[in-house]
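# can't give you the sequence, but here's the structure:
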């Protein structure tokens, strides 16, 4: 009865845990974003989990989803997550008793001048030893040493999950950005080829006028130089196109030029939907992987303080053994061959030379660092969202102004070429308008590319769209995959 009461008291004490619980610092986030959206756009209340689909390009959507499955960085991050889950399983196994079985047989002969053997024939005859036993051991977690260690392991699982989500978000954003840049380069190639055709027509016109004695070779030389300068741009843009296709191939885990046949055909630059999916500032901490990662780091550091504090207290382990031992195999299993033992053992740290105190202070400083890092990451996330939103709004205005400039330059070029054909203006006027049109058309393509890239940056700043997964289980509800091992 006394032994049972003692055991119940130990189990009751096992519900205690020393050390602080997690207290997440107050996030410095506003109640609303306080930013305006571009004309023609509206604020969406919720961020679509598949944000890349909002860019309106099925081929881009397919590439992002393929990269999420095939990219090597994503697969490495997923492997690290599985490792952390297995480590958590190993740590959690300390919460339950360990049971093992052993059996053995030996044939022995003791020294004739040493200890007597059980037969009383010291050193004169060999003897046999048969044994089998079932052993159990369990450390009573009086001060929460194991529970805090499991809590830290849970935090490590959450940290690894956030790291995996961060890699997925980065790969998705990088894939989308490279695809957008590829379509932008292809659009610039189309602009250059169209302007090359116009420049060649102008060169032919000046040559005809020169042959008729209407103009000088200065006009023909200027026209030929314009043709050559545009031709010089084409191989540079072609090389950029090849590099971007290779970059996408790498992100999808494929060899160089593996996607050339699929991507070489030009498509329009992705045009995002008008809805701007900001969501609520309070949701940012759950969406952004870096914020969840820093919170998990803080949780792990907080739990480590509890482990360090529990090391100051005594530890009690319970052990028991039930088995049989005999000199002859025929006797093994008889009632007389039985043997057993049970009892507690106590470990008490009396003098450790400052190791325990130093470890505790170190863990406390690490927790303070993790708390400061959490606040830094949250503030940085707020800045990223604000900057991304303003950049996107400004680029939309820039794009609209460039559209007007291109339209006016097209009118100016048609007028200048007609008047040059009539001899009313010099070719230098036509050349100037051609150059202005090429420049504004190229700027318009760059602006469309940058607007789409700004939208990707905004999605990334908002934390992307992978749903938060349950990678932070409570220790008591974890289902061990291999119980008893």
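Done, it's in. Predicted model only: the values in this text are computed from it and were never measured. Residues are numbered from 1 along each chain as shown.
# CA only for contacts and neighbour counts going forward, please
Will do.
# Beyond the strand ranked longest in the chain, next helix or strand please.
Longest strand in the chain, counting residues (DSSP state E): strand 127-140. Next along the chain after strand 127-140, taking DSSP states H and E as the criterion, comes helix 145-211.
# what comes up buried for the helix or strand just after that following helix?
Using DSSP H and E, the next helix or strand after helix 145-211 towards the C-terminus is helix 217-251. Applying a neighbour-count criterion of 16 or more other C-alpha atoms under 10 Å, one finds 219-220, 222-224, 226-227, 230, 234, 237, 240-251 buried in helix 217-251.
# Now do helix 217-251: which elements does it pack against?
Using 3 or more C-alpha pairs under 8 Å, 6 or more residues apart in numbering; DSSP states H and E, the elements in contact with helix 217-251 are helix 145-211, helix 260-263, helix 427-461.
# Would you mark the buried spots in the shortest one?
Right, helix 260-263. Across helix 260-263, burial judged by 16+ other C-alpha under 10 Å covers residue 263.
# Relative to residue 87, how far out is residue 420?
Separation of residue 420 from residue 87 (C-alpha to C-alpha, to the nearest Å): 79 Å.
# actually residue 239, not the one I wrote
47 Å.
# Likewise for residue 163?
Residue 163 is 17 Å from residue 87, by C-alpha to C-alpha.
# Which one's more surrounded, these two?
residue 163 (22 against 17; other C-alpha atoms under 10 Å).
# got a list of what the more buried one touches?
Residues near residue 163 by C-alpha atoms under 8 Å, 6 or more residues apart in numbering: 77, 289-290, 293.
# Let's see that with 7 Å instead.
77, 289, 293 (C-alpha atoms under 7 Å, 6 or more residues apart in numbering).
# Which ones among these map onto helices?
When those are checked against helices (DSSP state H), the matches are 77, 289, 293.
# of these, closest to residue 188?
Nearest to residue 188 among these is residue 289, at 35.5 Å by C-alpha to C-alpha.
# how close does the closest one get to residue 163?
Relative to residue 163, and taking C-alpha to C-alpha, residue 289 is found at 7 Å.
# Then residue 225?
As judged by C-alpha to C-alpha, residue 225 and residue 163 stand 54 Å apart.
# And residue 353, by the same measure?
Applying C-alpha to C-alpha to residue 353 and residue 163 gives a distance of 38 Å.
# list the contacts for residue 268?
residue 183.
# for it, helix, strand, or coil?
coil (DSSP: H, G, I helix; E, B strand; the rest coil).
# Kindly report the same for the one 3 residues further on.
Residue 271 carries the three-state label coil when classified by three-state DSSP.
# Against that first model, consider the following:
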């Protein structure tokens, strides 16, 4: 009787433990899915995709060489395609138009009116009439108000030009930084690729020596650990290189076209 009671308690404890693990696993799955969606949002923002545009993340990006362009060519493309800089330029043009309109208020204006008609009691007795009038408007008593509008328009124009110059400097910084990061991560990827190849060669040699009886299992295990470390280093380097390419694509302005050109077709 005592043994059956103990087994029953053990079964109940096992059932509770299994249920607890399932609940914990479900929570981890939910948290992982939430982290995945956040990562997708961050990726879309990094590469500059329009808000809400759907995309599919590939399991492995193709190894696409970076387009052969100089920093000057990249800057020219960014100045031509970056929507934030184009918007800043449009604001400058609008401010220039406002300033020109304010300045034109103090200039004299000429108005000419002409009229052609018919005068008479009957259609058969009508006489054609002509009227021509002209006027000259000289703004004499609006000097202060017009000058105030011009001063305000000048201030707005200077602000818009300063904003455009700041945006141009920011684009220069973004592109230059993206090129430097791409160069650094590319060199890191080359080193990691070579290290992975050497680690695999050392593992093969260790296995050959073990098979020949001139090495022990410790040497093989150490070689396997070196391969694992080299593989992790390669994955990190590849990730950094792909991120650098994505940042460069974003800095060029036309996000979708630049991403497909730099990261490969079909991405995202």
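Okay, I see it. All values reported here derive from a predicted model rather than from experimental measurement.
# In TSV: the contacts of residue 163 of structure 1, plus distance to residue 459 of structure 1 and neighbour count.
Formatted as TSV, the contacts of residue 163 of structure 1 follow (distance: C-alpha to C-alpha, whole Å; neighbours: other C-alpha atoms under 10 Å):
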residue	distance to residue 459 of structure 1	neighbour count
77	21	20
289	13	26
293	18	25
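# Just the closest of the residues you listed to residue 415 of structure 1, please.
Nearest to residue 415 of structure 1 among the contacts of residue 163 of structure 1, with distances taken as C-alpha to C-alpha, is residue 289, at 55.9 Å.
# before we move on, the earlier item: okay, the helices and strands packed on helix 217-251 of structure 1 in CSV with distance to residue 12 of structure 1 next?
Shown next, in CSV, are these (distance: least, C-alpha to C-alpha, whole Å):
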stretch, distance to residue 12 of structure 1
helix 145-211, 14
helix 260-263, 66
helix 427-461, 48
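# Could you say which one of the ones you listed comes nearest to residue 317 of structure 1?
Distance to residue 317 of structure 1, taken as C-alpha to C-alpha, is lowest for helix 145-211 among those, at 12.6 Å.
# Need the ones in helices among the contacts of residue 163 of structure 1 in TSV (columns: distance to residue 304 of structure 1).
Shown next, in TSV, are those (distance: C-alpha to C-alpha, whole Å):
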residue	distance to residue 304 of structure 1
77	24
289	22
293	16
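# Which strands or helices does the helix or strand where residue 257 of structure 2 lies pack on?
Assigned by DSSP H and E, residue 257 of structure 2 belongs to helix 255-263. Counting contacts by 3 or more C-alpha pairs under 7 Å, 6 or more residues apart in numbering; DSSP states H and E, helix 255-263 of structure 2 packs against helix 217-252.
# which bit of structure 1 covers stretch 181-189 of structure 2?
Alignment of stretch 181-189 of structure 2 against structure 1: residues 391-399, by TM-score structural alignment.
# next one: the matching stretch to chain centre, how far?
Stretch 391-399 of structure 1 sits 29 Å away from the centroid of its parent chain (C-alpha atoms, centre = their mean, to the nearest Å).
# post-alignment, it versus structure 2, mean distance?
Average distance, stretch 391-399 of structure 1 versus aligned residues of structure 2 after superposition (mean C-alpha distance after the TM-score superposition for structure 1): 0.7 Å.
# ok, and for that stretch, which residues are buried?
391-393, 395-396, 398-399.
# next one: stretch 19-29 of structure 2
By neighbour count with 16+ other C-alpha under 10 Å, stretch 19-29 of structure 2 contains no buried residues.
# what's the answer for stretch 317-336 of structure 1, then?
318-319, 321, 323-327, 332.
# Next: stretch 197-213 of structure 1.
Across stretch 197-213 of structure 1, burial judged by 16+ other C-alpha under 10 Å covers 199-200, 202-203, 205-207, 209-210.
# of the ones in helices among the contacts of residue 163 of structure 1, closest to residue 451 of structure 1?
residue 289 (24.3 Å).
# Run a quick check on the closest one versus residue 168, I expect a contact.
No. Applying C-alpha atoms under 7 Å as the test, residue 289 of structure 1 and residue 168 come out as separate, 9.7 Å apart.
# Excluding chain neighbours, give the residue nearest to residue 89 of structure 2 in space.
Nearest in space to residue 89 of structure 2, with sequence neighbours left out and distances taken as C-alpha to C-alpha, 6 or more residues apart in numbering, is residue 164 at 6.2 Å.
# show me what contacts the counterpart of the one you found in structure 1?
Structural correspondence for residue 164 of structure 2 with respect to structure 1 (TM-score structural alignment): residue 374. Residues near residue 374 of structure 1 by C-alpha under 7 Å, 6+ apart: 291, 294-295.
# can you redo those as JSON lines with neighbour count?
Below are the contacts of residue 374 of structure 1 laid out as JSON lines (neighbours: other C-alpha atoms under 10 Å):
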{"residue": "291", "neighbour count": "25"}
{"residue": "294", "neighbour count": "23"}
{"residue": "295", "neighbour count": "27"}
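# Kindly reformat the residues you listed as TSV containing distance to residue 193 of structure 1.
Below are the contacts of residue 374 of structure 1 laid out as TSV (distance: C-alpha to C-alpha, whole Å):
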residue	distance to residue 193 of structure 1
291	47
294	50
295	53
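# List the buried residues in stretch 364-378 of structure 1.
Going by neighbour count (16+ other C-alpha under 10 Å), the buried part of stretch 364-378 of structure 1 is 364, 366-367, 370-371, 373-375, 377-378.
# Closest one to residue 189 of structure 1 out of those, please.
residue 377 (40.7 Å).
# Surely the closest one and residue 291 touch.
Yes. Counting by C-alpha under 7 Å, residue 377 of structure 1 does reach residue 291; the two are 6.2 Å apart.
# in the stretch 1-150 of structure 1, which spans are helices?
With helices called from DSSP state H, counting those that start in this stretch, the stretch 1-150 of structure 1 shows them at 2-13, 58-70, 72-92, 145-211.
# can I get these in TSV with distance to residue 454 of structure 1?
Listed next are the helices of the stretch 1-150 of structure 1 as TSV, based on distance: least, C-alpha to C-alpha, whole Å:
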stretch	distance to residue 454 of structure 1
helix 2-13	57
helix 58-70	16
helix 72-92	24
helix 145-211	9
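# okay, those helices, which one's buried deepest?
Of all the helices of the stretch 1-150 of structure 1, helix 145-211 carries the top mean neighbour count, a mean of 22, counting by mean count of other C-alpha atoms under 10 Å.
# what stretch of structure 2 does that one fall on?
On the basis of TM-score structural alignment, helix 145-211 of structure 1 is assigned to no residues in structure 2.
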